[in-house]
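Asker: fold the following and give me the result.
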Amino acid sequence: AGDEISQYYDPMIAKLIVHGADRTQALRRLRQALREYQVVGVATNIAFLQRIISHEAFANAHLDTGLIARHHEALFPPSPPPSPEFLAMAAIAEYAAMRDAVAAGAIASGDPYSPWRDVDTWWLNTEEHFIALNYVAEDTSYPVRLRLRNAAIAVDVGQRQFTASIESLEHALAVTLDGDRFTTNVVAHGEERYVFCNGTMQRLKLVDPLAHAGEHMEHGGHLAAPMSGTIVSVMVEPGDAVARGTPLMILEAMKMEHIITAASDGVVSAVHYRAGDQVREGADVIDVAAPAPTP
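Answerer: Take a look at the predicted model:
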């Protein structure tokens, strides 16, 4: 435990092998095994593997080295926005973590039954007080509000409203949203929140406005390497104007090519790596500044 894998080594961290009486059974076991993986802190290709084994060509064993290229659009779809249910589960898990931390502190204090240690939204003469959380995914902000109402939790996610309840399980939470029960595990890794549910993982960032009050807005223009690897191609130069979604650089990692694109319209202000360079996960590879205002 604690070993650091650099970009100079094969980034494979696990190999999954299944078998069955026939291909159908083996695929079913493979899908189930991939649903049970929960990896945080590093980028993985689990979601990509799930898409491959669910594709008709793979299911029917129509396999060759051109499979990925032929079905590139289906295997690399745009990232969907987080669903209201996943955002609600993330917020409820955050509340549960705060509640448990306060309960542990109360037990260790000299006054474990003090009402001032409760994590609730009670406020004198009003029912509008709430716990406000702000999540970010793909540069889009998603505010979530929670209000405690007796044994239930009212959750507002944009225009969606849920009545929720939670139950602690051994290694997960059982969250009920408007009568629908979900088993979820939300893992905190710094500001990142990895929400696992039904074999799907949603990566969110919990933003604390106070913690970032002194940062410059330009930070959003720094594009980072999604994982350690080798720069294969750089398609832009400083001074180039780019639109949101424009390919800027290709990174080869995990034996696959990953295209780094512009997150918004702007002008390339710096390119920090050239083709052939090795980069670490999270390294700042390209900076894109906001476009100059139109006179």
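Asker: please make it C-alpha for all contacts and neighbour counts, starting now.
Answerer: Noted.
Asker: relative to Thr261, how far out is Thr246?
Answerer: From Thr246 over to Thr261 the distance is 5 Å, taken as Cα to Cα, to the nearest Å.
Asker: over to Gly221?
Answerer: 12 Å.
Asker: more neighbours, the two?
Answerer: Gly221 (20 against 17; other Cα atoms under 10 Å).
Asker: dump the residue contacts of the more buried one.
Answerer: Taking Cα atoms under 8 Å, 6 or more residues apart in numbering, we find Gly221 in contact with 263, 287-290.
Asker: which of these sits closest to Thr24?
Answerer: The nearest member of the contacts of Gly221 to Thr24, counting by Cα to Cα, is Ala263 at 40.2 Å.
Asker: now do the contacts for that closest one.
Answerer: 139, 221, 244-245.
Asker: centroid-nearest residue for this structure?
Answerer: What sits nearest the mean C-alpha location of the chain, by Cα atoms, centre = their mean, is Arg203, with 0.9 Å.
Asker: ok so Val155 is a helix residue?
Answerer: No - counting by DSSP: H, G, I helix; E, B strand; the rest coil, Val155 is not part of a helix but strand.
Asker: ok, it to Phe76 distance?
Answerer: 32 Å.
Asker: more crowded one of these two?
Answerer: Set Val155 next to Phe76 and count neighbours by other Cα under 10 Å: Val155 wins out with 26 against 13.
Asker: OK, contacts around the more buried one?
Answerer: Val155 is in contact with 88, 144-147, 161-164, counting by Cα under 8 Å, 6+ apart.
Asker: another one to check against the first:
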Amino acid sequence: MFNKILIANRGEIACRVISTCRRLGIATVAVYSDADRNARHVRLADEAVHIGAAPAAESYLRADVILDAARRTGAQAIHPGYGFLSENAGFARACAEAGVVFIGPPANAIDAMGDKSAAKALMQAANVPLTPGYHGDRQEPEFLRAQADAIGYPVLIKASAGGGGKGMRKVEASADFEAALASCQREAQSAFGNAHVLVEKYVERPRHIEIQVFGDSQGNVVYLFERDCSVQRRHQKVLEEAPAPGMTPERRAAMGKAATDAARAVGYVGAGTVEFIAGPDGDFYFMEMNTRLQVEHPVTEMITGTDLVEWQLRVAFGGPLPKTQEQLRIHGHALEARLYAEDADRGFLPSTGTLRHLQLPQTNANVRVDAGVEQGDAITPYYDPMIAKLIVWDVDRGSALQRMQRALAQCQVVGVTTNAAFLRRLVMTDSFRHANLDTALIERERAALDIQHSVATTADWALAAVLASNENAAASDNASPWAINDGWRLTGPAARSITLEHLQQQHVLQVRRSSEGWQVRSGDEMQQVTGHADANGYALQIGDRLYRGNALRDGNVLHVFGDERQQRFTVHDPVAEADSANDHGGSLLAPMPGRVVTLLVEPGSTVTRGTPLLVMEAMKMEHTLQAPADGTVHGFRAKAGDQVGDGAVLVDFEVTQAS
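Answerer: Predicted coordinates:
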């Protein structure tokens, strides 16, 4: 086995590889950029080498610098993780030329599957079922639109050189094709350095099912069953599970055979994933092959009792596959949820900042957490905003689903906005609970996923008011009124006025401390709150309900974590807000650091609410900023190509006043 390997990646996958190597007694070398100097994977590795500036193009995508780091540290092999250089055939060849083992498939296999159009032709020759579409080289917009018209709408435009939902759009009508094509090509060029796309028939009510394959240098190829990755937004996976619900043994065998045929067709060695679109009629079509380990590989490990990273290391060292096809079995059911720093209620915009508080579920035989960050680490605009992957296992899907609900409820994050609440609503939708799965599930369940389902109750407002008023109080054994910060007066306790906002609703509540606890008044309604609340948490009785949890204040935001759900309240201080008022009224601000891609309207235009005004790119994804109301665009403060910071003024906008 290898004595030392270098991990040419970051985040949770780097930490995952380090963990396996440590168990096998293999020394590890981490690489890091300016943004990752104090990252978790750097702290865990035996050695660490600086490879450049924060942008990936100046660090994690610098093959020459990474190979130099391997040479200087004496690493015998390089594990590329996923993303970055993991599917770069040139890098695989450069490793071979440098005498360093690339822990992945041969360069010619990466070449064969890296171009989706060429891969389709290869799969057709191997009799692997294909989705109808155009996979050729011609890229003129008029020609591609004609191909789409001939295929029939809806169609899917896909970047030939990439994955992860980048450079991919569903197009419903011919009139929308060219705008969607231009956006796909820009995104593909930015993410993969290649704007080439293909056009395919969009399969209605499709399920996204992928087969984990593994090959060794002795010619053995096996499949480790399937994962259902149908729950997606923007063609990016949100929830994954294994095995796929409703999968028959016959269909599993057919898909497994197609996947291993695909792997053999390119002489595949190592871990790979063959992805299929499956229709409701039982037919399935080859979509693409990812020539690397997938983000969702833990669910396969959980149901098969394997360590796929260890398999990668053993196969790369020249060893045979640890198990034959006959020895592989499915045991139980596993689910994975991706916890991201993103605002699901603002179009899934990435969120950046420091993780001032991070509490994730305790791990055990049924619950696994793969995280690349710890409390105090930063989520930067330079890389994927994943915080952690939550993976649960149980004997059947229903039991695993209950475990996932509990695991999500235990996630507490302060410092960035996360999708945790969205994930909790998602796993409780009727469609997901009853395994009515397809790639449109999130759209179909939009009503159930609406944030209004998290609206605060009367008790929630009272609870938040007590916690906000109590944040500076400290328990004391001293009965003197001078030692208690509760608004005591000679004539009786004073009422403290607390102004709270939640989901655009604002309430002014009066909180009065008493010997029995707190009295909270909102309008004409009074509620009695008893119990205790301090820095260690709260246990408060309101009516016949006992509420337990903890609360943390981050600036003017109060995060209330409880047994059942988590809520966020803004605490308004009218005096402080008046003092800090600025002159940005009537303007639109950048929601995150990024680059302005294009301006969509002319200055002076009168627009309606929701009109797209400009496109920004952040974290290699495009985000469209829309008019917040009916109004007039007086001008733009940035032009296409400009880099802007979080909160930068982008648009001078005047709201039309109602007559």
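Asker: and which of the contacts of Val155 of structure 1 is nearest Glu191 of structure 1?
Answerer: For the contacts of Val155 of structure 1, the nearest to Glu191 of structure 1 is Val144 (15.9 Å; Cα to Cα).
Asker: aligned partner of the closest one in structure 2?
Answerer: Residue correspondence to structure 2 (TM-score structural alignment): Val144 of structure 1 is matched to Leu509.
Asker: give me the element its match is part of.
Answerer: Leu509 of structure 2 belongs to strand 505-514 when assigned by DSSP states H and E.
Asker: residues in contact with that strand?
Answerer: Against strand 505-514 of structure 2 from outside (Cα under 8 Å, 6+ apart): 462, 465-466, 469, 486-487, 493-501, 518-523.
Asker: tell me what the host helix or strand of His41 of structure 2 is packed against?
Answerer: Taking DSSP H and E as the criterion, His41 of structure 2 maps to helix 40-44. Applying 3 or more Cα pairs under 8 Å, 6 or more residues apart in numbering; DSSP states H and E, one finds that helix 40-44 of structure 2 makes contact with helix 11-24, strand 27-33.
Asker: the longest helix along structure 1: which residues count as buried?
Answerer: Ordering each helix of structure 1 by length in residues (DSSP state H) puts helix 84-108 first. For helix 84-108 of structure 1, the neighbour count (16 or more other Cα atoms under 10 Å) marks 84-96, 99, 102-103, 106 as buried.
Asker: next secondary structure after it?
Answerer: Next helix or strand after helix 84-108 of structure 1 toward the C-terminus (DSSP H and E): strand 131-137.
Asker: buried members of the contacts of strand 505-514 of structure 2 into ChimeraX, please.
Answerer: Command for ChimeraX that selects the buried part of these, burial taken from 16+ other Cα under 10 Å:
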select :462,465,466,469,486,494,495,496,497,498,499,500,501,518,519,520,521
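Asker: measure stretch 413-425 of structure 2 end to end?
Answerer: 17 Å.
Asker: can you check which part of structure 1 it sits on?
Answerer: Using TM-score structural alignment, the residues of structure 1 aligned to stretch 413-425 of structure 2 are 39-51.
Asker: circling back: what angle do the longest helix of structure 1 and strand 131-137 make?
Answerer: 130 degrees (axes from the mean of the first three to the mean of the last three Cα atoms, to 10 degrees).
Asker: residues in contact with helix 84-108 of structure 1?
Answerer: 112-114, 117-119, 133, 135, 142, 144, 146, 155-158, 160, 166, 173, 175, 177, 184, 186, 193, 195, 202.
Asker: show me what Val207 of structure 1 lines up with in structure 2.
Answerer: In structure 2, Val207 of structure 1 lands on His572 (TM-score structural alignment).
Asker: can you pull the contacts of its match?
Answerer: Shown in contact with His572 of structure 2 (Cα under 8 Å, 6+ apart): 498-501, 556.
Asker: what about the closest residue to Val40 of structure 1 other than its chain neighbours, which SS state?
Answerer: In space, and not counting its chain neighbours, Val40 of structure 1 is closest to Tyr194: 6.8 Å by Cα to Cα, 6 or more residues apart in numbering. Under three-state DSSP, the three-state class of Tyr194 of structure 1 is strand.
Asker: what lines up with Tyr194 of structure 1 in structure 2?
Answerer: So, by TM-score structural alignment, Tyr194 of structure 1 is matched to His559.
Asker: quick one: that match and Arg553 touch, right?
Answerer: Yes - counting by Cα atoms under 8 Å, Arg553 is a contact partner of His559 of structure 2 at 6.2 Å.
Asker: comparing those two, which residue is more hemmed in?
Answerer: Legend: neighbour count by other Cα under 10 Å for His559 of structure 2 and Arg553, higher for His559 (22 against 18).
Asker: okay, now Leu75 of structure 1: neighbour count?
Answerer: Neighbour count for Leu75 of structure 1, taken as other Cα under 10 Å: 19.
Asker: cool, Pro291 of structure 1 as well?
Answerer: 14.
Asker: contact partners for it?
Answerer: Pro291 of structure 1 is in contact with 241, 265-267, counting by Cα under 8 Å, 6+ apart.
Asker: burial measure for Ala388 of structure 2, as a count.
Answerer: Per other Cα under 10 Å, the neighbour tally for Ala388 of structure 2 reads 20.
Asker: that one matches what in structure 1?
Answerer: In structure 1, Ala388 of structure 2 lines up with Ala14, judged by TM-score structural alignment.
Asker: using the three-state scheme, assign its match.
Answerer: Of the three states, Ala14 of structure 1 takes coil under three-state DSSP.
Asker: how about stretch 184-200 of structure 2, aligned to which bit of structure 1?
Answerer: Stretch 184-200 of structure 2 lines up with nothing in structure 1 when matched by TM-score structural alignment.
Asker: picking that back up, by neighbours, which of the contacts of Ala263 of structure 1 wins?
Answerer: Neighbour counts for those, by other Cα under 10 Å, peak at Gly221, which reaches 20 neighbours.
Asker: list the buried residues in the match of stretch 413-425 of structure 2.
Answerer: Within stretch 39-51 of structure 1, the residues scored as buried using 16+ other Cα under 10 Å are 40, 44, 46, 50-51.
Asker: export those to JSON lines and tack on distance to Lys255 of structure 1?
Answerer: Below are these laid out as JSON lines (distance: Cα to Cα, whole Å):
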{"residue": "Val40", "distance to Lys255 of structure 1": "20"}
{"residue": "Thr44", "distance to Lys255 of structure 1": "12"}
{"residue": "Ile46", "distance to Lys255 of structure 1": "14"}
{"residue": "Gln50", "distance to Lys255 of structure 1": "17"}
{"residue": "Arg51", "distance to Lys255 of structure 1": "17"}
